[in-house]
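> sequence-free structure coming up:
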């Protein structure tokens, strides 16, 4: 009996030692977790900040921009909400929202507002340098006017000075593209057709040229003023170095040009 008592006592001591040795392990883990939580503030605790500037480069989802004072920063825009244009491009004027401080490497952007799109500006400028064009089906046409039915509506154009490019005639039922200047919605002061190209002549060499025909009102080697048959849209001035030698006042001339007929002086690229 004495031996059994000692054995039980020994077991109890052993169990007690084991229980004591496990206590320090239980207290270490919570201390470590608390320290980590304190060193990494929650996202909602970070201050919202903005960075304004112009885009220097776009590489994948990384955008590099420079501010007005010359500070350059890189932003990851993979998760950012982009507004103002469909995509970010070099030269864009933008403002980026981010949280906390700017990283020395790459900062995560929360949103990007494209204030000015360089691509959109370039497109607008290019459009300003050309007369507008619209396609549809001709409803009626004569020497003075052409009426075109399009997906957006039916419009009548002043066609007196229009270059006419066609194989089988400009007539009702034929599909055509009309280049013009003026306001489509103003049917009192009708938009002016500068070129009419029917579908059957769309691939012709003439369809690749922009021309205006009239009589020479004034001329020297480097410029010519031509008077068209439309009294309301007349006296167009073209410039071209040495291009107009041999022309005289009163001659009928066709000038090949580029750009828009609404320019004060239009660039001529040929004469025929």
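Structure's in. What do you need? In this text the structure is predicted, and so the values were computed from the model without any measurement.
> make it CA atoms for all contacts and neighbour counts henceforth
Will do.
> please enumerate the helices of this protein.
When assigned using DSSP state H, the helices of the chain occupy the ranges 2-39, 118-128.
> next one: residue 180 from residue 138, what distance?
The gap separating residue 180 from residue 138 is 15 Å, by Cα to Cα, to the nearest Å.
> just the helices of the chain: most buried one?
Here the criterion is mean neighbour count by mean count of other Cα atoms under 10 Å, and of the helices of the chain the winner is helix 118-128, at a mean of 13.
> dump the helices of the chain to JSON lines, plus distance to residue 257.
As requested, the helices of the chain are exported to JSON lines (distance: least, Cα to Cα, whole Å):
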{"stretch": "helix 2-39", "distance to residue 257": "69"}
{"stretch": "helix 118-128", "distance to residue 257": "15"}
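> the structure to be compared is supplied as follows:
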């Protein structure tokens, strides 16, 4: 595949968790990848090294997703290094779980800055820059539907992601660009395990009929499907990849 024909992906939150797995999967599918990260430089560089060791091309770029100038520069890097942008997988996000009655509003502002403003900023650049045949895939959460206690602020921020996904897909009419969200259930990432005891982990794993946690690879497979040629007829959807959790 020549430089000009290589598809190019920008993956935010690409240094760990679902984002890291998406980097690996999209690179394995032949894409050049921009690994966006906020603070985990070493892990982002490890992701790049893994891609290049497998014969692929990747570069790590630090960007606060809520900073429009930093995000624009990340997309600039994709265009300068690899020739354009065909796929954006927006996996960057924060999760804080506490009852609403006790929730610190400064923490709420920080959560929404990343999960709502950050999603808007990344989606705005994607809408401006994705080439014909492109795909924007945003990461949401099945907790928007499940309404579990302590998830209120986080689920509210991801509800905004769902709404933006549905509307932007329709705003891009005529562009041949798809916009979808992937909505994982409990998934075995560092973010999921943080602050949870073993009993809670086992209870959440048992919710799905498959009786296990999802894996980052499970979610990255859905991202890859939506990013590829076989997913072109899926547009304006929120896909719950949660093992059957109702």
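Everything's here; your move. Not measured: the values here are computed from a predicted model.
> can you give me the TM-score here?
The TM-score (TM-score structural alignment, normalised by the length of structure 2) is 0.21; 93 aligned residues with a Cα RMSD of 6.6 Å.
> residue 74 of structure 2 contacts residue 36, correct?
Yes: with contacts counted by Cα atoms under 8 Å, residue 74 of structure 2 reaches residue 36, the gap being 7.4 Å.
> show residues contacting stretch 7-16 of structure 1.
Stretch 7-16 of structure 1 is contacted by no other residue when judged by Cα atoms under 8 Å, 6 or more residues apart in numbering.
> distance of residue 158 of structure 2 from residue 72 of structure 2?
Distance from residue 158 of structure 2 to residue 72 of structure 2, by Cα to Cα: 23 Å.
> who's more crowded, these two?
Neighbour count, other Cα atoms under 10 Å: between residue 158 of structure 2 and residue 72, residue 158 has more, with 26 against 19.
> these two touch, right, the more buried one and residue 152?
No: under the criterion of Cα under 8 Å, residue 158 of structure 2 is not in contact with residue 152, lying 9.9 Å apart.
> now do the helices in structure 2.
17-28, 41-53, 68-82, 105-112, 118-129, 143-146, 152-171, 190-193, 198-205, 216-227.
> mind listing what's buried along the first one?
Along helix 17-28 of structure 2, the positions that meet the burial threshold by neighbour count (16 or more other Cα atoms under 10 Å) are 17, 18, 19, 20, 21, 22, 23, 24, 25, 26, 27.
> likewise for the third one?
Neighbour-count burial for helix 68-82 of structure 2, counted by 16+ other Cα under 10 Å, picks out 68, 70, 71, 72, 74, 75, 76, 77, 78, 81, 82.
> and the longest one, by the same measure?
Of all the residues in helix 152-171 of structure 2, those buried under the rule 16+ other Cα under 10 Å are 152-162, 164-166, 168-169.
> could you report the neighbour count for residue 132 of structure 1?
Count around residue 132 of structure 1 with other Cα under 10 Å applied: 15.
> which ones are touching it?
179, 180, 181.
> can you get me a residue count around the residue nearest to the first one when sequence neighbours are not counted?
If I follow you right, that is residue 179 of structure 1. Among residues not flanking residue 179 of structure 1 along the chain, residue 133 sits closest, at 4.1 Å (Cα to Cα, 6 or more residues apart in numbering). Counted by other Cα under 10 Å, the residues lying close to residue 133 of structure 1 total 14.
> surely residue 133 of structure 1 and residue 177 touch.
Yes: using Cα under 8 Å, residue 133 of structure 1 is in contact with residue 177, at 6.6 Å.
> mind listing the shared neighbours of these two?
With Cα under 8 Å, 6+ apart, residue 133 of structure 1 and residue 177 have no common neighbours.
> nearest to residue 59 of structure 2 among the buried residues of helix 17-28 of structure 2?
residue 23 (10.7 Å; Cα to Cα).
> ok, back up a step: what is the nearest of the contacts of residue 132 of structure 1 to residue 53 of structure 1?
Nearest to residue 53 of structure 1 among the contacts of residue 132 of structure 1, with distances taken as Cα to Cα, is residue 181, at 36.8 Å.
> hang on, that closest one packs against residue 194?
Yes: between residue 181 of structure 1 and residue 194 there is a contact under Cα under 8 Å: 7.5 Å.
> who has more neighbours, these two?
Using other Cα under 10 Å as the criterion, residue 181 of structure 1 and residue 194 rank with residue 194 on top: 25 against 19.
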